[in-house]
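> Predicted structure and sequence below. I'll ask about it afterward.
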Amino acid sequence: MKEQESSDQAKALLKKYLAGQCTAAEEQQVLRWFYTLDQSDKEQFQEELPANETPPHLASRINARLDAQLFDEPTPIKRLTWMRSKWMVAALMMAVSGFSFWLYQRMSSTAPTTMTLAAEIPSQSKTFHNDILPGGHYAKIITPTGKEQQLADPFVQQHNPATEIAGKNFRVDVPKAGTYMVILEDGTKVWLNSLTQLSYPTHFEADQRQVTLTGEAYFKVAKDASRPFRINANGTTIEVLGTTFNVNAYEKEVSTSLVEGSVKIVKEGKQTIIKPGEQATTLANDIQVKLSDLTKNTAWQREEFYFDGNNFNDITQQIARWYNVEFENIEAMKNSSTYKGSISRNSKLSEVLQILALATGRKFDINGRKVLVQ
């Protein structure tokens, strides 16, 4: 009887998600579930798919719901590739059709998955001593008491109200070779790039929402006219009510690229408001605004490296963070190439370096976690 009740609850929750009627907590339950499936689960879903449900029809419906969930207003950004995997569609189809008690248990599970990020593997080419796999979805959360927990699923950990400390912040740390998606208490979604930290309260205040960022993040801020959303990043404050934008705060200079809505940038008494398609960069004593290359500035969030033809130093920094490597003899590279294009961040390091070799006319070798520019 309990199994049947759990099955009904699971089915109802998935239907609510597809209809866009889930609360923030319920949405996190669904996210928690379909990012903890293993290979045997995926195969079981495929085998038990009911004959009266055609994959194209359900896949179309599910994809539409996922699009609305992540990008519910038109933007120039491509869809996230990790939200498009076939096994996820199969899993959701099976859940909607009634696969049940197991589903309910898995959605309540909090056990982290052990992951090896950017693992070293043997090279299949004589060009490289070894190869390195791409990074993945991983972070750790640090509680106000200093306790650490590994998180291998791209959504924020659900907090236990009984153990929360009022007025204190949690911190999510994303290491080299990692990315992570956080859903905050107000429904704001934040995609964190490698080597990034985000500090946030479990519950926002009644008159404002405030977080602290170092590194790079793509924000889709939930609209709330009564509570402005503020990001503190290396001495710069970014204030919005509800909008979508990318913030690069790896260095002292903070760049904000606006996708939609409007954003106010404040730095040491100076402030400016930018419009969609613009980028604001805060310098020591100034805020510079120019047209933003959104294709380039948000490439990481689409799981791509983007070659713009004139800034290979920036590209090597991105590669170093994503594969957890160090470049040697980087000064040998020249920025005179006009090569433009992109390559998936799901590629092995050797594949990325082969493209970089074509673009720069240089040769590369991988030895352990060192990349030698020849």
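Thanks, I have it.

> Only C-alpha atoms from now on, for both contacts and neighbour counts.
Fine.

> which residues touch stretch 24-44?
Stretch 24-44 is contacted from outside by 13-14, 17, 87-88, 90-92, 103, 106-109, 153-156, 158, 183, 185-187, using C-alpha atoms under 8 Å, 6 or more residues apart in numbering.

> Buried ones from these, can you make that a ChimeraX selection?
Entered in ChimeraX, the line below selects the buried ones among the contacts of stretch 24-44, by 16 or more other C-alpha atoms under 10 Å:
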select :13,14,17,87,88,90,91,92,103,106,107,153,154,155,156,183,185,187
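
> ok, and here's another one to check against it:
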Amino acid sequence: MDLLKRRLDIAHVIAREFLGIQEKGEQNLLECWLQEDERHRMEYEEIRQLLVAGEEAWKELEDGDLVAAACWQELQREEKRRSQWWVVWYRYASIVVLMLAVGIYYFAKQESPETIIHVETAAVTPGGGKAQLTLADGRKMQLDDTIRLTFKEVGGTDVSLEVGVVKYSGVDTADRKGAYNTLTVPRGGEFALVLADGTRIWLNSESSLKYPVAFTGNERRVEMTGEVYFEVARNAAAPFVVEVRDMDVRVLGTCFNVTAYGANVVTTLVEGSVRLNRGEEHITLSPDQQGTWNGDKFEMREVDAQSAVLWKEGIFYFENDPLEVILETMARWYDVGVFYADPELKNMHFSVKIKRYENINKILGIIAQTNRVRFEIKDRVINVYE
């Protein structure tokens, strides 16, 4: 528990300060802790007063707490083995450790009401398998995890709907270059797709993919929005091309993720090689590299690609990301809104790794435990306060 460890560290710093044996840098550590919260300063003053009182303070703790009594018994055993100077050190350190440890529960009682998430409307549930499939003739089918059926598109391509997956197979005998299907995943949804060439695709919440019922010609071209992960079946004679806004991602056979929710388009390469094109600008990515089109030029950096695609494994993973990015991602998955009492809260950074099928309260609770922000859910909106 980080909170407990930190308070124990502070306890030893206070004890050493009182004895005049502080080590380098400890005074700065103590000053930072005191400035964090007025209650820290109050605790510190109370501890100083008790330490000055010496033996009377020790006996009060001894009489009032069985834990202190146990500490005193241990201290008496130590007195037989150590010098008087170390006895004094352990005595003061034990007092401070005990008081700050008890203080943890004081703070918990004081702060819990501020960080509890209140759900005052219908429960907010995690997303799941749901999508809309638009066929080449304009018909629309609402899909979810429970639907299982098989049908043929015009031209003979077999289409099957299984648990959260649309799968195409067979050979399209019709000459229908303009025959496209579109899979659209709403907020709070996810779905997978297997194209007739064997390419496997995962669509995240609020995403879409437009693709031909059958690939023809010398390239395999699809269009996407939102966030999509591709495992492209290799075909040297027909490169796979993903259109996203005004940019192309061109591959032969590889695994990569494209995110295009905000202003930037971010491509993360897991395996193989991809070339990103936008007008005259272009870059080529190798595994564990990420290319971002920021509206003006491409930027490239090294990343842990597997971490970037954990969403398709059902995991939220954020590493020192802005709160705005974290909550926008959660809002799409849980289909809720977000309101910031202070826009500056968007820029606070947090790290979180948790299954995204968990209750939203549990996920927000992890962030709230830092005592830097607190949340309230009301009318399907996450309200964020300092």
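Structure received. Please read these numbers as outputs of a predicted model, since none were measured by experiment.

> Overlay the chains and give the TM-score.
With the length set by TM-score structural alignment, normalised by the length of the first structure, the two chains reach a TM-score of 0.62; 249 aligned residues with a C-alpha RMSD of 2.3 Å.

> Just the contacts of stretch 24-44 of the first structure: which are in helices?
Taking DSSP state H, the ones among those that sit in helices are 13-14, 17, 87-88, 90-92, 103, 106-107.

> Looking at those residues, which is nearest T298 of the first structure?
Nearest to T298 of the first structure among those is M88, at 23.9 Å by C-alpha to C-alpha.

> if I look at the closest one, how far off is R171 of the first structure?
28 Å (C-alpha to C-alpha, to the nearest Å).

> re earlier: I'd like the ones in helices among the contacts of stretch 24-44 of the first structure laid out as TSV, including distance to Q28 of the first structure.
Putting those into TSV (distance: C-alpha to C-alpha, whole Å) gives the following:
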residue	distance to Q28 of the first structure
L13	11
L14	12
Y17	10
W87	19
M88	15
A90	19
A91	16
L92	15
L103	14
R106	12
M107	9
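
> Quick one: the strands in the stretch 251-374 of the first structure, in order.
254-260, 263-267, 270-274, 278-282, 287-291, 304-307, 326-328, 341-344, 364-367, 370-373 (DSSP state E, counting those that start in this stretch).

> right, so the ones you listed: which one is the most enclosed?
Most buried of the strands of the stretch 251-374 of the first structure by mean neighbour count (mean count of other C-alpha atoms under 10 Å) is strand 254-260; its value is a mean of 25.

> In the second structure, what range does that strand match?
Aligned by TM-score structural alignment, strand 254-260 of the first structure corresponds to residues 265-271 of the second structure.

> Can you provide the mean distance from that stretch to its aligned counterpart in the first structure?
Comparison of stretch 265-271 of the second structure with the first structure after fitting gives an average deviation of 0.6 Å (mean C-alpha distance after the TM-score superposition for the first structure).

> Following the chain onward from the lengthiest strand in the first structure, which element is next?
Criterion DSSP state E: the longest strand present in the first structure is strand 209-220. Using DSSP states H and E, the helix or strand that follows strand 209-220 of the first structure in sequence is strand 229-233.

> so what secondary structure elements neighbour the helix or strand following that next one?
Following strand 229-233 of the first structure in sequence order, the next helix or strand is strand 236-240 (DSSP H and E). Under the contact definition 3 or more C-alpha pairs under 8 Å, 6 or more residues apart in numbering; DSSP states H and E, strand 236-240 of the first structure sits against strand 229-233, strand 263-267.
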